[in-house]
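# sequence first, predicted model second:
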Amino acid sequence: MTNAPDPSRFAHVTDWVFDLDNTLYPHHTNLFAQIDVKMTAYVSELLQLSRDDARKLQKELYREYGTTMNGLIQRHNIDPDDFLNKVHDIDYSWVQPDPELGEAIRALPGRKFIFTNGDRKHAENTARQLGILDDFDDIFDIVAAGLVPKPAREPYDKFMGIHRVDAPNAVMFEDLARNLSVPKQLGMTTVLIVPNNFEPTFSEIWEQDPEHEDDVDYVTDDLSAFLKTILQEL
């Protein structure tokens, strides 16, 4: 599934910005599912809640604060380092190396960045397992963002300021449409990554973001194929 990119609309791009989870690796990899389980367990232990109640609160925090961690910081003053270490204590072997994606990313003209609401260690571990870590110029993580997560405006401004990114000459790839709203306002080209053979009932309702469809320029369920199409005329 894709709305085919017009390569001419990417000829001016000098900065290629990629989200990490469910963007650089496919949704069906279930890597983030491990993190999700760890977050539920963290909330359960922290607040002495049943798993069901902890998961309900976890999703409430996610919707209200952008990330579960941000909600726990705001409401319960948790130690973010402790949270990040515990929820990213996962098995990365579920991620399959993707040499095709690596080849496409390396061929893109200009700089390449990972911009994630996770931490740098998680991004490095994931990208290393994919075989694409060395293809990026830098990683902008939740710590660099001052613990303020996407979709808030602040982390985008920090990212662009640090790396001197000119938004109209940048493109952002994301699996959550709400996280493309600010980039679109800033003038970036936006690409939404959806699960392979995506159906509207696939995701939980708060991950579908139908109200943000105007913030999305392109949709694809195959990042490598999308990038290859662009590269044909660059």
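Received, thanks.
# please make it C-alpha for all contacts and neighbour counts, starting now.
Will do.
# how far out from the middle of the chain is the strand or helix carrying T229?
Secondary-structure assignment from DSSP states H and E places T229 in helix 223-231. Computed by Cα atoms, centre = their mean, to the nearest Å, the chain-centroid distance of helix 223-231 equals 18 Å.
# repeat that for stretch 161-176.
The answer for stretch 161-176 is 13 Å, by Cα atoms, centre = their mean.
# which other residues reach it?
With contact meaning Cα atoms under 8 Å, 6 or more residues apart in numbering, stretch 161-176 is reached by 12-19, 21-23, 159-160, 180, 183, 186-194, 207-209.
# go with 7 Å
Here stretch 161-176 makes contact (Cα atoms under 7 Å, 6 or more residues apart in numbering) with 12-19, 22-23, 180, 186-194, 207.
# and if you look at stretch 70-80?
With Cα under 7 Å, 6+ apart as the criterion, stretch 70-80 contacts L61, Y62, Y65.
# can I get these in TSV including secondary structure and neighbour count?
Shown next, in TSV, are the contacts of stretch 70-80 (DSSP: H, G, I helix; E, B strand; the rest coil; neighbours: other Cα atoms under 10 Å):
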residue	secondary structure	neighbour count
L61	helix	19
Y62	helix	17
Y65	helix	20
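# of the contacts of stretch 161-176, select the buried ones using a PyMOL command.
Filtering these down to the buried ones (16 or more other Cα atoms under 10 Å) takes a single PyMOL command:
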select buried, resi 13+14+15+16+17+18+19+22+23+180+186+188+189+190+191+192+193+194
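# what's whatever helix or strand E60 lives in packed up against?
Under the criterion of DSSP H and E, E60 resides in helix 51-65. Applying 3 or more Cα pairs under 7 Å, 6 or more residues apart in numbering; DSSP states H and E, we find helix 51-65 packed against helix 31-47, helix 68-76.
# another one to put next to it:
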Amino acid sequence: MTDLTKTPDRSLSHVTEWVFDLDNTLYPRECNLFAQIDILISHYMVSVTNLAFDEARALQKTYYREYGTTLNGLMHKHQVDPDHFLNTVHAIDYSPVASHDGLIEAIRALPGRKFILTNGDVGHARAVLGRLGNADDLFEDIFDIRAMKYTPKPLPEAYEAFFATHGIDVERAAMFDDLEKNLLVPHERGMRTVQVVAGPEFAHDQVEAWELEQRGGSHVHHVTSDLAGFLRRLP
């Protein structure tokens, strides 16, 4: 599914600041990389709370909804060490991420600056980029959860810290993310927004329906399940 319908207020022809989420955005949700992280987070929840697995997982999803990330909830409720958490849940097999020269080339061809804005950490992002292809010099910065001081998207403070650090001209910027809620603040600040979604047949027993829902809010300007194709088709 790719929506490239353009209206004057949603065109990306003026964009010179390109901001990409990482997980389930720069690689397809279908490769289930984040599913590995998700299950490690569940086991981490068990170790911290001493709850049974199903109870811990339910609490994990509650924290995710209410705090933006499970980590943020754990820091508020259980005073966990964020570095220990991040190192633990990113100890995964990155081989499901396939190389994608077409995506790398499409991003490289975009005019202006490119950034990653992720609730993950830099090490995780570099591991993903290493799988995608020759992307070492592709992004000006990876602005991660540590740079956000552990205040994650979709909280406004996460974006404000990023904008201030890099002098982002929001009127000439676009945000790409897999989650609708993470596009609300960018839209409100004047950015163009693109939601990157899974294909219509995607289903996974670890992914709850609310995580994939598309309400079609006005803050989502474009929707695509083919990021590389979307970028190549831009004027």
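Done, it's in. Here the structure is a predicted model, which is why all the values come from computation and not from measurement.
# now what about the TM-score between them?
Superposed pair, TM-score by TM-score structural alignment, normalised by the length of structure 1: 0.93. Supporting alignment: 231 aligned residues with a Cα RMSD of 1.9 Å.
# mind checking the helices and strands packed on helix 51-65 of structure 1 for the one nearest to P97 of structure 1?
helix 31-47 (13.3 Å; Cα to Cα).
# how far off centre is that closest one?
The answer for helix 31-47 of structure 1 is 18 Å, by Cα atoms, centre = their mean.
# so it aligns onto which residues of structure 2?
Alignment of helix 31-47 of structure 1 against structure 2: residues 33-49, by TM-score structural alignment.
# who are the contact partners of the equivalent of F226 of structure 1 over in structure 2?
Mapped onto structure 2 by TM-score structural alignment, F226 of structure 1 lines up with F230. Shown in contact with F230 of structure 2 (Cα under 7 Å, 6+ apart): T224.
# the same query, at a cut-off of 8 Å, please.
Contacts for F230 of structure 2 (Cα under 8 Å, 6+ apart) come out as T2, L4, T224.
# now swap in T220 of structure 1 and tell me
Contacts of T220 of structure 1 by Cα under 8 Å, 6+ apart are M1, T2, N3, V191, L192, I193, V194, F226.
# looking at structure 2, which of the residues you listed hold up?
Mapping these onto structure 2 (both residues aligned by TM-score structural alignment, their matches' Cα atoms under 8 Å) leaves M1, T2, N3, V191, L192, I193, V194, F226 still in contact.
# from V219 of structure 1, how far out is the fourth one?
For V191 of structure 1, the distance to V219 of structure 1 under the criterion Cα to Cα, to the nearest Å works out to 6 Å.
# what's in contact with the helix holding E60 of structure 1?
Residues from elsewhere that reach helix 51-65 of structure 1 (Cα under 8 Å, 6+ apart): M39, T40, A41, V43, S44, T67, T68, N70, G71, L72, W206.
# need the buried ones from these selected in ChimeraX.
Applying 16+ other Cα under 10 Å to the contacts of helix 51-65 of structure 1 leaves a buried subset, and the ChimeraX line that selects it is:
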select :39,40,41,43,44,67,68,70,71,72
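# adding distance to R153 of structure 1, write the contacts of helix 51-65 of structure 1 out as CSV.
Shown next, in CSV, are these (distance: Cα to Cα, whole Å):
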residue, distance to R153 of structure 1
M39, 25
T40, 27
A41, 30
V43, 27
S44, 30
T67, 14
T68, 18
N70, 15
G71, 17
L72, 20
W206, 19
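# and which of the contacts of helix 51-65 of structure 1 is nearest A144 of structure 1?
Nearest to A144 of structure 1 among the contacts of helix 51-65 of structure 1 is N70, at 14.1 Å by Cα to Cα.
# just tell me what that closest one corresponds to in structure 2.
Checking TM-score structural alignment: N70 of structure 1 goes with N72.
# contacting residues around the nearest residue to H28 of structure 1 once chain neighbours are set aside?
In this structure, H28 of structure 1 finds its nearest non-sequential neighbour in P195, 7.2 Å apart by Cα to Cα, 6 or more residues apart in numbering. Applying Cα under 8 Å, 6+ apart to P195 of structure 1 gives the contacts N22, P26, H27, H28, D221.
# which one of those residues is nearest to V87 of structure 1?
For the contacts of P195 of structure 1, the nearest to V87 of structure 1 is N22 (16.3 Å; Cα to Cα).
# surely the closest one is in contact with T116?
No: using Cα atoms under 8 Å, N22 of structure 1 makes no contact with T116, being 10.9 Å away.
# helix, strand or coil for the aligned partner of W206 of structure 1 in structure 2?
Matched to structure 2 by TM-score structural alignment, W206 of structure 1 sits across from W210. Secondary structure for W210 of structure 2, judged by DSSP: H, G, I helix; E, B strand; the rest coil, is helix.
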